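>>> Compute the structure for the input listed below.
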Amino acid sequence: MKNLIIVESPAKARTITNFLGKEYKVIASKGHIRDLPKSTFGITIDDETGDLVPKYSIPRDANPTVKELKKLAKEAETVFIATDEDREGEAIGYHIAKAIGKEPTELPRIVFHEITKTAIQHALENPRKVDMDSVDAQQTRRLLDRIVGYKLSPLLASKIQKGLSAGRVQSSTLKIVVDREREIKAFKPEEFWTIDALFQKDIDAAIYDYNGLKIDKLTIKTEADATEIVTSAKGESFTVISIEKTKRKTKTPPPFMTSTLQQAASTQLGFSPKKTMMVAQKLYEGVKTDKGTMGVITYMRTDSLNLAKEAVESAREYIKTTYGDKYLPTKAKNYATKSKGAQEAHEAIR
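The predicted model follows:
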């Protein structure tokens, strides 16, 4: 065995194995293999710099995987880190390298947004190094999780109520929910009435003015006022003078990112976010197709709206060939995400 490729998921490992020859061995880390210890705080402070120093350990259930990774890494000429291309995946790759006794920045790091033969081969031809900025970002998040949860949760449980917990995300979210609930409770309802008329099944109308008074949404305050207007209107005769027809252009929706995929799946299919991500994970890691087992969507955990240039060109060529130039825009549309922290190196889901 000349080359060892380490990915996160066993399903992904099986799919990639189908694309490569005998000179490659693909194995899964099955997620994180190093983490802060569960039984102790696991964070110290450097006496000289004052920096927070995490003390990582290998969980007991990850020991067999680490043992196998070490054995295969010794036998391989080259070890490729092929974990997911996000902050979490970058950190997992870093910890894998540490666990097998390698320097993370010296191992070739390969990334791909889709699990196809072409994408895997392109990734192997264009390796990079582990992105330590992303690793540091993930470690910072993990330390904050531990500091907030580990220190505050016992305090809440002992001083306020048993079973309460705190967390970097959950406590902030709770604050937003509480603030919103206070706004709802402080809201003072205001009575108003609206009047609509239906002249034909396809012609409906709303009242515009009454006795020279322009009618807005909150103009009719009481049921008595509404009844007076309705009674007056029933005694009148109406004529439709003209019907104006206008064309409305609907903009094409942007490609999916994680949040919008979950929203669409919930609205149209009734899927929970968890079910959506489980299905998307399977489609990404590989399913049986007429061309064999392969991934059929790109990476599903993304906040980017970018699309690969090759994918856009392929789609435009298909439109031109199948439907003709009439349906092909003069230039491809580009979308920009509104999130300041979006990982723009990623692709949207396609």
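>>> Going by C-alpha atoms from here, please, whenever you check contacts or count neighbours.
Fine.
>>> any idea which residue of this protein is furthest from its center?
residue 235 (57.5 Å; CA atoms, centre = their mean).
>>> how close does it get to residue 228?
11 Å (CA to CA, to the nearest Å).
>>> and if you look at residue 44?
Counting by CA to CA, the gap from residue 44 to residue 228 is 76 Å.
>>> next one: residue 111
Distance, residue 111 to residue 228, using CA to CA: 70 Å.
>>> How about residue 242?
27 Å.
>>> Residue 329 too?
55 Å.
>>> With residue 280 instead?
From residue 280 to residue 228 the distance is 57 Å (CA to CA).
>>> and what of residue 210?
In terms of CA to CA, residue 210 sits 10 Å off from residue 228.
>>> go on, residue 215?
Using CA to CA, residue 215 is found at 14 Å from residue 228.
>>> who has more neighbours, those two?
Set side by side, residue 215 and residue 228 show more neighbours around residue 215, with 15 against 10, by other CA atoms under 10 Å.
>>> For the more buried one, which non-adjacent residue is closest in space?
The shortest distance from residue 215 to any non-neighbouring residue, by CA to CA, 6 or more residues apart in numbering, is to residue 209 (4.9 Å).
>>> With residue 96 instead?
residue 33 (6.8 Å).
>>> Give me the neighbour count for that neighbour.
Residue 33, neighbours per other CA under 10 Å, totals 22.
>>> What residues does it make contact with?
The contact partners of residue 33, by CA atoms under 8 Å, 6 or more residues apart in numbering, come to 58, 59, 62, 65, 66, 92, 95, 96, 99.
>>> Okay, the fifth one and residue 4: tell me how far apart.
Here the distance between residue 66 and residue 4 works out to 14 Å (CA to CA).
>>> more neighbours, these two?
Shown here are residue 66 and residue 4; by other CA under 10 Å, residue 4 has more neighbours (23 against 19).
>>> May I see the buried residues of stretch 6-26?
Residues of stretch 6-26 classed as buried by neighbour count (16 or more other CA atoms under 10 Å): 6-17, 19, 24-26.
>>> how long is that stretch from one end to the other?
For stretch 6-26, the end-to-end distance is 6 Å (CA to CA).
>>> neighbouring contacts of it?
By CA under 8 Å, 6+ apart, stretch 6-26 touches 1-5, 27-31, 79-84, 115-117, 120, 285-286, 293-295.
>>> So which of those residues belong to helices?
The helices in this structure, assigned by DSSP state H, contain 117, 120, 285 from those.
>>> what's the closest of the residues you listed to residue 169?
Distances from residue 169 to the ones in helices among the contacts of stretch 6-26, taken as CA to CA, are shortest for residue 285 (28.6 Å).
>>> one more to line up against the first:
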Amino acid sequence: MGKRLVIVESPAKAKTVNKYLGSDFLVKASMGHIRDLPKKSLGVDIEHDFKPDYEIIPARTSTVAELQKAAKQSEAVLLAADPDREGEAICWHLSTVLGAFNKNIYRVLFHEITKGAVQRAFENLRELDQNKINAQQARRLLDRLVGYLISPLLWKKIGRGLSAGRVQSIALRVICEREREIKDFIPEEYWSITAELKASNPPPFKAALTEIDGKKTKIKNEKSATAAVSELRNLPFDLEKVEVKEKKRNPSPPYITSTLQQDGFRLFHFPVKKTMYVAQRLYEGLEIGPKGSVGLITYMRTDSVRVSNQALSWARKYIRQNYSEEYLPEKSRIYKNKRKAQDAHEAIRPTTLSLPPDAVKPYLAKEEYNLYRIIWNRFIASQMSSALIEETVFDIKASKYKFKAKGEVIKFDGYFIL
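Predicted structure coming up:
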């Protein structure tokens, strides 16, 4: 019997997966999608149930020929593209062009590229998920219909070179509506007053004016603000009330795709495309010295904050080993997904506790290390104790004017330690 042919999307992923499989497997890359709608025509039969007319992507002709030859010589074909709609569609297109060369075609699903996850996946072969395939096709056909049918209308009515799209046209409408709201907004002048005060002990502190004659402060013009300041300069300021309370700051859940993209931009000024490119590399596998190619994070396209019991267990073990017991809650933190979350994949997290950021830093590019570090810290922090904050609120009175000042002291840093 021949080897079993395993097909993934990229050479990097092929290299990492191959490391965990034995000599009975041959791992090859499809280089992404192998079929698509034709570029020079609509490729969708609107009159016959929107039937698509797919063709081999010209740049993938030699790849398809190579895969067909390998499939013919193999015992079975195992399709191991990413566990999402696009991955399922890639597998479906592969099964279509390879079906004549090998009838034994199966789907393999894993959400992290680790030895355990890969081996478990290959012990549980599946059929293709037609619902995911249909969902991807619906999106692809809508992309084509909107782009090819509406863009020419824009050329005729507005100007050449404009394009319409399933997503971009809706996004443009949202931007336009928001811009109209901004233009229609009527600004109202307001003034705020802050007093810099000194007590018997340093340091000086600032207090904001919050009430005048028992009513919420509303100073509408410079004249009123100047008059209030002039009056305040000659008044004594008396401490009326001190309130001390303890607050908890709880850690955030592990990253999902959108929150990772937001922090990628906020912390490193990465465009969304760069964040996802770097995350894809961390997922598919990078060379980590003598360990070879290692997938460092779980699948990065997810809307779920769910974490496996195994990962929760090793996160707690890591916290216990590297911090004191007070940094570990009594039980694992379980976060709730938003109501509309699909929950198809786990949250984005590291795949192993044996590779903290500092251990892999010498082997990663700067952007890879930065993104891995925040994924690691966010996940570990999500399982740590809350920070305890002591907040002190000072109510200060000067005749009819009431000021407030706030101060915070960290009593226990908890997850802030990261």
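>>> May I see the ones in helices among the contacts of stretch 6-26 of the first structure arranged in CSV, with neighbour count and distance to residue 309 of the first structure as well?
What follows is those, written out as CSV (neighbours: other CA atoms under 10 Å; distance: CA to CA, whole Å):
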residue, neighbour count, distance to residue 309 of the first structure
117, 17, 18
120, 20, 17
285, 25, 22
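>>> ok, the spatially most central residue of the first structure - contacts?
Note on the first structure: the residue nearest the mean C-alpha position is residue 258, at 2.7 Å, using CA atoms, centre = their mean. By CA under 8 Å, 6+ apart, the contact list for residue 258 of the first structure reads 300, 301, 302, 303, 349.
>>> And the residues you listed, which of them are buried?
Of the contacts of residue 258 of the first structure, these count as buried by 16+ other CA under 10 Å: 300, 301, 302, 303, 349.
>>> possible to save those as JSON lines with distance to residue 203 of the first structure and secondary structure?
As requested, these are exported to JSON lines (distance: CA to CA, whole Å; DSSP: H, G, I helix; E, B strand; the rest coil):
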{"residue": "300", "distance to residue 203 of the first structure": "44", "secondary structure": "coil"}
{"residue": "301", "distance to residue 203 of the first structure": "46", "secondary structure": "coil"}
{"residue": "302", "distance to residue 203 of the first structure": "45", "secondary structure": "coil"}
{"residue": "303", "distance to residue 203 of the first structure": "43", "secondary structure": "coil"}
{"residue": "349", "distance to residue 203 of the first structure": "41", "secondary structure": "strand"}
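>>> Quick check: buried residues in stretch 98-115 of the first structure?
99-100, 102, 104, 107-115.
>>> what span of the second structure lines up against the longest helix anywhere in the first structure?
Looking across the first structure with DSSP H, the single longest helix is helix 132-159. Here helix 132-159 of the first structure aligns to the second structure at residues 130-157, judged by TM-score structural alignment.
>>> how big's the offset between the matching stretch and the first structure?
With mean CA distance after the TM-score superposition for the first structure, stretch 130-157 of the second structure departs from the first structure by a mean of 0.8 Å once superposed.
>>> Which residue ranges of the stretch 151-300 of the second structure form helices?
Shown for the stretch 151-300 of the second structure, the helices assigned by DSSP state H, counting those that start in this stretch span residues 168-184, 222-232, 257-268, 272-284.
>>> Pull out the buried residues from the shortest one.
When you say that, I think you mean helix 222-232 of the second structure. Across helix 222-232 of the second structure, burial judged by 16+ other CA under 10 Å covers 225, 232.
>>> Kindly report the same for the third one.
Across helix 257-268 of the second structure, burial judged by 16+ other CA under 10 Å covers 257, 260, 261, 262, 263, 264.
>>> next one: stretch 320-328 of the second structure
Buried residues in stretch 320-328 of the second structure, counted by 16+ other CA under 10 Å: 327, 328.
>>> swap in stretch 34-41 of the first structure?
Across stretch 34-41 of the first structure, burial judged by 16+ other CA under 10 Å covers 34, 35, 36.
>>> Give me the number of neighbouring residues for the residue nearest to residue 154 of the second structure when sequence neighbours are not counted.
Closest residue to residue 154 of the second structure apart from its sequence neighbours, by CA to CA, 6+ apart: residue 162 at 6.3 Å. By the criterion of other CA under 10 Å, residue 162 of the second structure has 13 neighbours.
>>> counterpart of residue 67 of the first structure in the second structure?
In the second structure, residue 67 of the first structure lands on residue 65 (TM-score structural alignment).
>>> wouldn't residue 372 of the second structure be in contact with residue 357 here?
Yes. Judged on CA atoms under 8 Å, residue 372 of the second structure makes contact with residue 357 at a distance of 6.8 Å.
>>> With neighbour numbers in mind, choose between the two.
More crowded of residue 372 of the second structure and residue 357, by other CA under 10 Å: residue 372, with 24 against 20.
>>> What's residue 215 of the first structure aligned with over in the second structure?
Residue 215 of the first structure maps onto residue 216 in the second structure when the alignment is built from TM-score structural alignment.
>>> burial measure for the nearest residue to residue 265 of the first structure once chain neighbours are set aside, as a count.
Of all residues not flanking residue 265 of the first structure in the chain, residue 271 sits nearest, at 5.5 Å (CA to CA, 6+ apart). Counted by other CA under 10 Å, the residues lying close to residue 271 of the first structure total 16.
>>> cool, and the one 4 residues further on?
By other CA under 10 Å, the residues close to residue 275 of the first structure number 14.
>>> same question, residue 375 of the second structure
Neighbourhood size, residue 375 of the second structure [other CA under 10 Å]: 23.
>>> Verify the stated contact: it with residue 357.
No. Counting by CA under 8 Å, residue 375 of the second structure sits too far from residue 357 to count as a contact (9.5 Å).
>>> Quick one: the contacts of residue 258 of the first structure as TSV, columns for distance to residue 186 of the first structure too.
Formatted as TSV, those follow (distance: CA to CA, whole Å):
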residue	distance to residue 186 of the first structure
300	40
301	38
302	37
303	35
349	41
